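Enquirer: Dropping a prediction and its sequence here:
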Amino acid sequence: MRLVSYRGPDGVRPAAVVVGDRLLDLGKVAGDVVSILEAEELRAAARASVAAADAATLPRLDPASLVAPVRPGKILCLGYNYRGHVPDGAEPAAEPEYPDVFVKTPNTLAGPDDAVVIPPGATDVDYEGELAVVIGRRARRVSIDDALDHVGGYMILNDVSDRAWQRRQSQWALGKCSDGFAPLGPWVVTADEVADPQDLLVEVVRDGVVTVSQSTSTTIFSVAFVIHHVSQVLTLEPGDVVSTGTPQKLPAAQAVHRPLADGDAVTVRISGIGELTTRFTTAHPRSTTGDDTGDNA
C-alpha cells in the first residue's frame, strides 16, 4: 500500500493511494499512518478497504493537500554510505567500519508539496535524494537478522544541505538543520511491497537532466545493518525515520555544480517507491508568532 497523510475538512487524516491517483480515506481504520504501520490488524483492515474500494468513485489525489506522511520523533541520516561517494576533493578511501550517523532536527520536517525556503545569506544549498526507512515496530538492540521486521515502510527524503555551513565545522548540524530541510514523501510504501531494499534505483533529476543514478545494492551498510547498529545505542520508535544516504552525483553533474536558487526544482525518484519533487524559493513567509521584525534586527 501507498499511505499518505492529507489535510481533510476536519484535519489531517490517513489515506491510501489506489489505482494510480485515487485517494481512499482510511480515517475509519486508524487515526494516522504510523498506527497503520505499527499494528498488523490495522494494516489488514486498510488492505481490505483498498481491495473493496471502487476506484471510479474515489476523488483524485490533490498533491497540495499532502503533508509529511509521518511526524517522526527522530530523523537519523547517514553520510557517505554509497560506494564512490566521498567528500568534495577527497580521494576514495577504505570503507568505514561503522556508519556515519547524524541527526536532522524536528524543524527540518517538510511535506511533499512544501517549498523549501533558502535561508538568507545561504550560498551553497544542495540536494541529496535518499531512500528513507520508517520504523513500524519498536527497535531496541535488535539483531541484523531481525532488523527488517521492524520496518514499517519506505519513502523518499531529500536531505537538503547548506554546504557552506557544513564546511564551517566538524559537526554537520548547522549545515543540515535549516527549517524545512527534510522534505518527506509523497507517501510511505509498506514494507511488504518492497521485496529487497538493497535492489532499488535511486535517481535525481534537475533541469531535466539525471544528476544521480545508483542502486541501493552499492551501499556500504544495508538497511538491516543500519537499524541493528543504531538500535544498539538508542531505541527506534514507530514513526521514526532513518535515511540511508545519497549516492555521489554523476561526473557531468559534479562538473557543472550550481547551488540551488529561487525557482529551482529537484525530483528524486526511487524504483518501486515513487518520486518526490521539491521546489526551492527565497520568499520567506511572514512570521506566525506575531513578531515580524526578526530579519531587521
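Expert: Yep, it's here. Numbers count the residues shown, from 1 in each chain.
Enquirer: From now on I want contacts and neighbour counts done on CA atoms only, so please keep to that.
Expert: Noted.
Enquirer: Of all residues in this protein, which one is nearest the centre?
Expert: residue 157 (2.0 Å; C-alpha atoms, centre = their mean).
Enquirer: let's bring in a second one:
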Amino acid sequence: MAITLIRFIPANAPADAEPKWGVVFGDKIAPLDGTYVTTADLIRDGREAARQLTPVQATLELGSVRILPPVTSNQQFICQGVNYESHVRESGLDPRNFPFNTIFTKAPSCISGPYDDVVRPAHVKLLDYEIELGLVLGRDLVPGEVVTPDKLHEVLAGVTIVNDVSARDVQLPQGQFYKGKSYQTFGPVGPVLLLLEPEEWQRWRELKMTLTVNGVARQQAYCGEMLFKPHQTLTELASLHGMHVGDLVATGTPAGCAAKAPGKLVMFILKHFMSDAGKWKAFIAKAKKNPLYLKPSDVMALSIRTDDGALDLGQQRTRVVSA
C-alpha cells in the first residue's frame, strides 16, 4: 500500500525551524523519528522506517503544521517539455516534428511549498500554469543503464504534484526556458511524496491530473497520454549526466495552458511580413488581453489521483500575489 509522506514544521514555528517528516493517516500525522535534511536522506535512510509507521502512532493533527515541499532545494529539478500531444497541438506545433524528448531544467531554488503564494515579478504580465506528474528517484541512475517499464519500482521512490509556473513573456520571446521558469516560487511541489509499492508503479498511466483556477477547470488529462514514458526518459537521462536519489523529474503538461498559438492566418502574417522583434511585440500585446493568464489573487488548485482513489497525491493550492 502506498505511503503518504509529508515534510513539515509546526504552524507557529519560525521559517528556519528544523523540518520533520511524517506519514499521513487521514487527518493526522505519524512523525518519523530522526533528522533527514534532504529528500535523498529520507529516501536512503528513512524510507523503511516510514513504512513501519501505523495509524496508532499518528498523534499530530494535520491542521497544526505547515506543509513544506517534499523535494528539497539541493535536488536536481529536471523537466520534460511538449510531452503531451494535446499541448503540442495547442502550442501550434505538429507532434510528428518532435521525434525527440524535450528536456530542460528549472532552478531548484524555485521550489516552493504546496500552499505557499506564487509571486508574480513586477515585469511579468503573462504568468502561466502547468500541472505535471513529478517522479522522485529512489536511487542514483547507473550511467548508460536501460530502464524498462516493469522496473520503475527499482529506480523510482515515489510521485508528487508539480506546477511548472512560467513567465511566457520571458520564456517565449527570449527562447529561455530556464529564465522564464526559474523565478522564486515558480515551482510549487507537493503536498505529499507518495511512495509506491512495485505493483502500484504499473498504475501510473491511470493517474488523472486536474488543475483549476478560481474553481474553473483548465487542465485535465491522464498521465498515460505522455508521449515519452517514464522509463524512456529515465533511460535517456542515464545516458546524459548524473541523476541521483531524491532528484525530481517533471514529466510535462497537457493542453489547457493560458498560452495558445495564434491561428494559421496570423502565423502566416507574422512569419512573412514582420520582423522577429515586431512579431513578439504583437504576440505580447495580444496575449495581454487573454483572461486566462494568471493575475494577483487567482487561486490554483491541482490534484492527481486514480479514479478509484487508491493512489492520491493530495491537493496543491496556491495563490498568485504581486511582487
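Expert: That came in fine, so what should we check first? For clarity, every value in this text was computed on a predicted model and none was experimentally measured.
Enquirer: What's the residue nearest to the centre of structure 1 aligned with over in structure 2?
Expert: Counting by TM-score structural alignment, residue 157 of structure 1 lines up with residue 162 in structure 2.
Enquirer: Spit out the contact partners of its match.
Expert: If you count contacts by C-alpha atoms under 8 Å, 6 or more residues apart in numbering, residue 162 of structure 2 has them with 131-134, 187-190, 250.
Enquirer: so which of those is the most crowded?
Expert: residue 190 (33 neighbours; other C-alpha atoms under 10 Å).
Enquirer: That residue maps to what in structure 1?
Expert: Residue 190 of structure 2 maps onto residue 185 in structure 1, by TM-score structural alignment.
Enquirer: For that match, give me its contacts.
Expert: Taking C-alpha under 8 Å, 6+ apart as the test, what residue 185 of structure 1 contacts is 4, 68-69, 111-112, 155-157, 276.
Enquirer: Surely it is within a helix?
Expert: No: Residue 185 of structure 1 is assigned strand when assessed by DSSP: H, G, I helix; E, B strand; the rest coil, not a helix.
Enquirer: Closest one of the contacts of residue 185 of structure 1 to residue 77 of structure 1?
Expert: Checking the contacts of residue 185 of structure 1 against residue 77 of structure 1 by C-alpha to C-alpha gives residue 157 as the nearest, at 9.8 Å.
Enquirer: Relative to residue 6 of structure 1, how far out is the closest residue to that closest one other than its chain neighbours?
Expert: Among residues not flanking residue 157 of structure 1 along the chain, residue 184 sits closest, at 4.8 Å (C-alpha to C-alpha, 6 or more residues apart in numbering). Using C-alpha to C-alpha, to the nearest Å, residue 184 of structure 1 is found at 13 Å from residue 6 of structure 1.
Enquirer: what sits against residue 5 of structure 1?
Expert: Counting by C-alpha under 8 Å, 6+ apart, residue 5 of structure 1 has contacts 12-15, 32-33, 66-70, 187.
Enquirer: and the gap between the residue mapped onto it from structure 2 and residue 38 of structure 2?
Expert: In structure 2, the residue paired with residue 5 of structure 1 is residue 7, using TM-score structural alignment. From residue 7 of structure 2 across to residue 38 of structure 2, the span is 10 Å (C-alpha to C-alpha).
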